[in-house]
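Novice: sharing a model that was predicted from the sequence below.
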Amino acid sequence: MTEPLRVVIAGGGTAGHITPMIAIADALRAADPNTQITAVGTASGLETRLVPEAGYELRTIAKVPMPRRPSLDLLKLPLRFRAAIKAAGAILDDTGAQAVLGVGGYVCTPVYLAARKRKLPVFIHEANARAGLANKVGARFAAGVGTAFNGTGLPGAKVVGMPMRGFVATMDRAAQREPARRALGLTGDAPALVVTGGSSGAASINATIAAGLPQLADAGVQVLHITGRGKVVLDAAGNPLSAPGYRQVEYVDSMDQAYAAADLMVARSGAGTVCELAVAGTPSVLVPLPIGNGEQRLNASDLVAAGGALVVDNADFTTDYLATTLLPLLRDPQALAAMGAAAKAQGRADAAQVMASMIRESLGHAGPQQTANTGS
């Protein structure tokens, strides 16, 4: 009998890193339920909740960000970084890891370097169109690199799409529409707008929706407003915002329900969101994050070019935009259907299985893979 694989997976911070990491872990377990998987993250990211909920062990190491300006923290960086590499190495040794999978984020660089020191194969998935620093470092010596988009510049990269868990990868938007609406508090046949700024929320998007709520309500649009953790939207009296047909929640655990329920979604163009919108076939208005290195606009480009989404600059997502572009679109079922079909044509649902096969085949565990996983 072949010995089960022992794989350490690394990544964290936001759901955009954690979700694809867990999806690949699910695919490894689907191929061989005896696969031993240990996740490495930090104590401050969403992984502290999401990884155990998915059924995987989480171990943590210190977060070592690069200081942006000369400071005492910059002087301490070498010692902290060496300590993080040592801690990562101890986890690799303790688990008897045979391979490392990383998806980016602060935690990954120490894990990659500890694996290299032990001559363990490193596999990388890059979610964004513009690669992050950790994955740029790791890709130099990786045994395999998968990306969600073209043009990352990572050596040896293969475009595989975005790993996503089975409840999104296999969803049937039309069949799930009505039960999803009921579950999320949306009723009847009125057009449904779902708004999300991601797990952390987006204050500017929230502000525009709050300011434009009267015109959305007057137009008969029902709104599910996913505001982000700790970002409850208040009215002038300091009470949670309310209006006919409007519901706000801080977070939705089952985003497949949100994709199914929405006639149109407004969202940031994080890599995971863009790829999940495509697989679901949900038409969208994408508002790229206005800070960073511009990766969110790049993430959106293929979906927009295909006709599956519109893109609007953060500064231009105003109540005027709601009136001139968003509301007319919500009133046009044919246009929404065409956008949904165009989005669906861009979707790739098997990235998790492709990455799992990459790891298994490299370690001599080739075998049949399920075409889609169902999550843990």
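Specialist: Arrived safely, thanks for sending.

Novice: from here on, contacts and neighbour counts on C-alpha atoms
Specialist: Noted.

Novice: burial measure for Tyr106, as a count.
Specialist: 21 (other Cα atoms under 10 Å).

Novice: number of nearby residues for Tyr246?
Specialist: Quick note: Tyr246 (other Cα under 10 Å) scores 19 neighbours.

Novice: list the contacts for it?
Specialist: When contacts are counted by Cα atoms under 8 Å, 6 or more residues apart in numbering, Tyr246 touches Ala217, Gln222, Val223, Leu224, His225.

Novice: give me the element Val223 is part of.
Specialist: Assessed by DSSP states H and E, Val223 sits inside strand 222-226.

Novice: and for Ile9?
Specialist: Element membership for Ile9 (DSSP H and E) is strand 6-10.

Novice: so what secondary structure elements neighbour that strand?
Specialist: Strand 6-10 sits against helix 15-31, strand 36-41, helix 72-95, strand 99-102, with contacts defined as 3 or more Cα pairs under 8 Å, 6 or more residues apart in numbering; DSSP states H and E.

Novice: this is the other structure I want to compare:
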Amino acid sequence: MDRSPLSVVVAGGGTAGHIEPALALADAVKRLRPDARVTALGTARGLETTLVPKRGYALELVPPVPLPRKPSKDLLALPWRVLRSVRRTRQVLKQVEADVVVGFGGYVALPAYLAARMPGTRMPVVVHEANASAGIANKVGARHAAAVAAAVPGSGLDARVIGMPLRRAITTLDREALRAKARAHFGLDPQAPTLLVFGGSQGARSLNEAVAAAAGPLARAGIGVLHAHGPKNTVDVAPVPGRPPYVAVPYLERMDLAYAAADLAICRSGAMTVAEVSAVGLPAIYVPLPHGNGEQRLNALPVVEQGGGEIVEDADLTAERVVELVVPLLTSGERLSAMSVAARRTGHADADETLARMVLDAVAGTRGDER
């Protein structure tokens, strides 16, 4: 019976929403099987070139395969791009002696699924869909997958709903215990109710403009603000003497401390954002992206329906609306506490390990490994 070290390839490059759950799964696999070898697939232009090595995993680059949403000249080049990427991915799978491919969608998932099914490299595939509406790559991968998981119901896949795999630094976060340290780290008022504002790694202009314009009324209401505006943006807010500070930063390196410092968030509703914010029990005002297929609104709905947040459409987010929503929430401890409990109730703190066991089961079915 084969007892060589387990080799797992994760495919989830491009955005943090694809990479972070892949890395959380990698961490869980290593906890269950310390001898396992995990290799990440990515592209030269994705965030994975920074995030993957920082977490201690090997990264192999493959040509990206962006899937056009509409008919265009890019669609004509798609077959060649797929073929080239599948060839390179197949080389990687053979090189690392892969036992299983775990895909999370994105530019490298489709070639990984196809390469894993080819004669000579045939191996089980496990798919995880993060969004409320599955993408094309995961729809293709799910057709012949050994197991399919989803973060939320209604993805369009025949999937086991397990939640989003998250870092243990998030799922084990004790916000109350870290609050004093977190507020000191960012230079926030230690006692004032605090609003966290972030629009993803690049920020969000509509969030930046609306909240910055509400800075005066928020300060006069005794509310502090921690605002990550994005590295390419700026926020110019005049301090209000004697009131809690408005702290603006380009990027949050320590999201765990940002969550701990905050009592309420205003944020987008990408799948990863919703999963993290709900997992730590942080009430939120979700502002879905105004374009795309509406999946961001669908991502936030389960949390909102349970009472853990509210949805405000991007076009409706004005300074007046921010003040109208935020001030009553942050001055009502009882309502915030109820929202926090509701938000945490929708989370899945053990999704990383659940998915890891699904992966190990898929491998055991082909090579007889014990978990």
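Specialist: Structure's in. What do you need? If you're wondering where the values come from, they're calculated on a predicted model, not measured in any experiment.

Novice: TM-score for these two?
Specialist: The TM-score (TM-score structural alignment, normalised by the length of the second structure) is 0.93; 360 aligned residues with a Cα RMSD of 1.5 Å.

Novice: still on that earlier bit, any chance you could list what contacts the strand holding Ile9 of the first structure?
Specialist: 21, 25, 35-41, 92, 95-104, 107-108, 111.

Novice: of the helices and strands packed on strand 6-10 of the first structure, which approaches Ser204 of the first structure most closely?
Specialist: Smallest distance to Ser204 of the first structure across those (Cα to Cα): 19.8 Å, for helix 15-31.

Novice: now do the strand holding Ile9 of the first structure and helix 72-95, the angle between them.
Specialist: 160 degrees (axes from the mean of the first three to the mean of the last three Cα atoms, to 10 degrees).

Novice: pull up the aligned stretch in the second structure for the strand holding Val223 of the first structure.
Specialist: Counting by TM-score structural alignment, strand 222-226 of the first structure falls onto residues 224-228 of the second structure.

Novice: that stretch vs the first structure, mean deviation?
Specialist: In the superposition against the first structure, stretch 224-228 of the second structure averages 0.8 Å from its aligned positions (mean Cα distance after the TM-score superposition for the first structure).

Novice: got a list of what Leu184 of the first structure touches?
Specialist: Neighbouring residues of Leu184 of the first structure by Cα under 8 Å, 6+ apart: Leu224, Gln257, Ala258, Ala261.

Novice: any chance of a markdown table for these, columns distance to Gly153 of the first structure and secondary structure?
Specialist: Formatted as a markdown table, the contacts of Leu184 of the first structure follow (distance: Cα to Cα, whole Å; DSSP: H, G, I helix; E, B strand; the rest coil):
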| residue | distance to Gly153 of the first structure | secondary structure |
| --- | --- | --- |
| Leu224 | 38 | strand |
| Gln257 | 34 | helix |
| Ala258 | 33 | helix |
| Ala261 | 36 | helix |
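
Novice: what's the most distant pair in the residues you listed?
Specialist: Greatest spacing in the contacts of Leu184 of the first structure, by Cα to Cα: Leu224 and Gln257 (11.5 Å).

Novice: circling back: gap between the match of strand 222-226 of the first structure and the chain center?
Specialist: Averaging C-alpha positions (Cα atoms, centre = their mean, to the nearest Å) puts stretch 224-228 of the second structure 21 Å from its chain's average.

Novice: grab the most central residue of the second structure for me.
Specialist: Centroid-nearest residue in the second structure: Met272, 2.2 Å away (criterion: Cα atoms, centre = their mean).

Novice: assumed it was part of a helix.
Specialist: Yes - residue state for Met272 of the second structure (DSSP: H, G, I helix; E, B strand; the rest coil) corresponds to a helix.

Novice: who's in contact with it?
Specialist: Met272 of the second structure makes contacts with Ala16, Gly17, Glu20, Ala130, Met164, as judged by Cα under 8 Å, 6+ apart.

Novice: may I ask which of those has the most neighbours?
Specialist: Met164 (33 neighbours).

Novice: thinking again about what came up before, out of the helices and strands packed on strand 6-10 of the first structure, which one sits most buried?
Specialist: Among those, the stretch with the highest mean neighbour count (mean count of other Cα atoms under 10 Å) is strand 99-102, at a mean of 26.

Novice: report the buried residues of the very next helix or strand once past that strand.
Specialist: Using DSSP H and E, the helix or strand that follows strand 99-102 of the first structure towards the C-terminus is helix 108-117. For helix 108-117 of the first structure, a neighbour-count test (16 or more other Cα atoms under 10 Å) marks Cys108, Thr109, Pro110, Val111, Tyr112, Leu113, Ala114, Ala115, Arg116 as buried.

Novice: any idea which of these is closest to Ile85 of the first structure?
Specialist: Pro110 (4.4 Å).

Novice: so what's the closest one closest to, chain neighbours aside?
Specialist: Ile85 (4.4 Å; Cα to Cα, 6 or more residues apart in numbering).

Novice: relative to Met339 of the first structure, how far out is the closest residue to Leu330 of the first structure other than its chain neighbours?
Specialist: Leaving aside its chain neighbours, Leu330 of the first structure sits nearest to Pro191 (6.5 Å; criterion: Cα to Cα, 6+ apart). From Pro191 of the first structure across to Met339 of the first structure, the span is 15 Å (Cα to Cα, to the nearest Å).

Novice: circling back to that earlier point, got the helices and strands packed on strand 6-10 of the first structure as JSON lines, with distance to Thr2 of the first structure columns?
Specialist: Formatted as JSON lines, those follow (distance: least, Cα to Cα, whole Å):
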{"stretch": "helix 15-31", "distance to Thr2 of the first structure": "13"}
{"stretch": "strand 36-41", "distance to Thr2 of the first structure": "13"}
{"stretch": "helix 72-95", "distance to Thr2 of the first structure": "18"}
{"stretch": "strand 99-102", "distance to Thr2 of the first structure": "16"}
